[in-house]
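K.L.:
What shape does this take:
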Amino acid sequence: MSERIVVVGAALWHEGRLLVARRSAPAELAGLWELPGGKVEPGEAPDAAVVRELREELGVDAEAGERVPGQWPLRTPYVMQVWTARLRPGSAAPRPLQDHDELRWLTPDRVWDVDWIEHDVPAVRDTLTHLEARDGV
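P.N.:
Next comes the predicted model:
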């Protein structure tokens, strides 16, 4: 069996809200929502990938927190891991720089108001459970 490639999703949590991003590309995912993130580069730690991806995709200075327990299958050979993250003091406001055309900060009761990429749904559900247990959201 070939080695799995890890894709990190960032659960960027700020002032009781989760940042979600709407895909603009590729065409089959355009208009659907996801946690921002991307592939872990060879030799890169997953938490470092979270920080790099948030900088590249959203222009923010963030720090990774803890990994949300579990991982979720994407198309072979990819698997998704989710890490909590927070903006560092003085960070610029997030803005869509690549692969996204809109961002929203959603409270836990509004998370399901957007049309998620199907494979992100179980990861988002587990992430909300994790944040609730951690922060009482």
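
K.L.:
okay, CA-based contacts and neighbour counts for the rest of this
P.N.:
Noted.

K.L.:
For stretch 23-31, which outside residues touch it?
P.N.:
Stretch 23-31 is contacted by residues Arg22, Leu32, Trp33, Glu34, Asp99, His100, Asp101, Glu102, Asp115, Ile117 when judged by Cα atoms under 8 Å, 6 or more residues apart in numbering.

K.L.:
from those, which ones fall inside strands?
P.N.:
Arg22, Trp33, Glu34, His100, Asp101, Glu102 (DSSP state E).

K.L.:
closest to Leu128 among the residues you listed?
P.N.:
Nearest to Leu128 out of the ones in strands among the contacts of stretch 23-31 is Glu34 (Cα to Cα; 13.7 Å).

K.L.:
Please tell me how far that closest one sits from Val6.
P.N.:
Distance, Glu34 to Val6, by Cα to Cα, to the nearest Å: 16 Å.

K.L.:
likewise Asp113?
P.N.:
Counting by Cα to Cα - Asp113 and Val6 are separated by 27 Å.

K.L.:
So for the two, which sits in the more crowded spot?
P.N.:
Val6 (22 against 8; other Cα atoms under 10 Å).

K.L.:
does that one sit in a helix, a strand or a coil?
P.N.:
Following DSSP: H, G, I helix; E, B strand; the rest coil, we place Val6 in the strand state.

K.L.:
nearest residue to it other than its sequence neighbours?
P.N.:
Val79 (5.1 Å; Cα to Cα, 6 or more residues apart in numbering).

K.L.:
Please give the structure of this sequence too, so both can be compared:
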Amino acid sequence: MIKYTICFLKQQTRFLLLNRFHPPTMGLWNGVGGKLEPGEAPLASVLREVLEETGIHLASAEYKGIVSWDLEGESTGGMHAFIAEVPEDVTFATPILVDEGILAWKELDWLLHPDNAGVPENVPLFLPAMLSTTECYQYHFYYKNQRITSHEMTLLSEPITNR
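P.N.:
Take a look at the predicted model:
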């Protein structure tokens, strides 16, 4: 069962990212999200998490699939992934300190740069696909010694946003 959500908040060519204070991605720039509450649908969870972590009230977010992982041969987790467009008339000055970390706008080129060690190593492997397709996929990553050894992308037959 998938227990987490993540949302990449986009405004034109930039993304609002969170540099987290806590593990598992402590010190890295990543999307905004968190744990699903009991009985909560993934879309409701991600909208709540975005509001709690940024103060931005989103009317909707686009479901983009699942990001999951195996650590040392054991399936240990996953998250429902979303992308949401922040309207151009919404002004959100950064950097800003919040309970979870530091929020700041980062350009897509910076986020996906091959030499960028400041983002989780799987983000440049799944985010471009999420941005370029309307279909939903499961992006599954295999890790050994805390490094990705391989990954696969499988088309989801049915999005799971409201279950």
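
K.L.:
what TM-score comes out when they're superposed?
P.N.:
Once superposed, the chains reach a TM-score of 0.73 (TM-score structural alignment, normalised by the length of the first structure), with 126 aligned residues with a Cα RMSD of 2.7 Å.

K.L.:
What is the equivalent residue in the second structure for the residue nearest to Val6 of the first structure?
P.N.:
Superposed on the second structure with TM-score structural alignment, Val79 of the first structure falls opposite Gly78.

K.L.:
Can you give me the neighbour number for that match?
P.N.:
Gly78 of the second structure, neighbours per other Cα under 10 Å, totals 21.

K.L.:
Might you report the residue contacts of it?
P.N.:
Gly78 of the second structure sits next to Ile2, Lys3, Tyr4, Ile66, Val67, Ser68, Trp69 when contact means Cα under 8 Å, 6+ apart.

K.L.:
most neighbours, which of those?
P.N.:
Ile66 (26 neighbours).

K.L.:
Identify the residues contacting the aligned residue in the first structure for it.
P.N.:
Here Ile66 of the second structure is matched to Gly70 in the first structure, going by TM-score structural alignment. Gly70 of the first structure makes contact with Gln81, according to Cα under 8 Å, 6+ apart.

K.L.:
part of a strand, is Gly70 of the first structure?
P.N.:
No - the assignment for Gly70 of the first structure, made by three-state DSSP, is coil rather than a strand.

K.L.:
Measure the mean distance from the strand or helix carrying Leu19 of the first structure to the second structure post-superposition.
P.N.:
Assignment of secondary structure by DSSP states H and E places Leu19 of the first structure within strand 17-23. For strand 17-23 of the first structure, the mean deviation from the second structure after alignment is 1.4 Å (mean Cα distance after the TM-score superposition for the first structure).

K.L.:
equivalent range in the second structure for that strand?
P.N.:
Strand 17-23 of the first structure maps onto residues 14-20 of the second structure, going by TM-score structural alignment.

K.L.:
angle of the helix ranked longest in the first structure against strand 17-23?
P.N.:
When the first structure is parsed with DSSP state H, its longest helix is helix 121-135. Calculated by axes from the mean of the first three to the mean of the last three Cα atoms, to 10 degrees, helix 121-135 of the first structure forms an angle of 160 degrees with strand 17-23.

K.L.:
Can you mark which positions in helix 121-135 of the first structure are buried?
P.N.:
Val121, Ala123, Val124, Asp126, Thr127, Leu128, Thr129, His130, Leu131 (16 or more other Cα atoms under 10 Å).

K.L.:
which among these gets closest to Arg86 of the first structure?
P.N.:
Of these, the one sitting nearest to Arg86 of the first structure (Cα to Cα) turns out to be Leu131, at 12.6 Å.

K.L.:
sorry, back to before: please report how far the residue nearest to Val6 of the first structure lies from His100 of the first structure.
P.N.:
For Val79 of the first structure relative to His100 of the first structure (Cα to Cα), the value is 21 Å.
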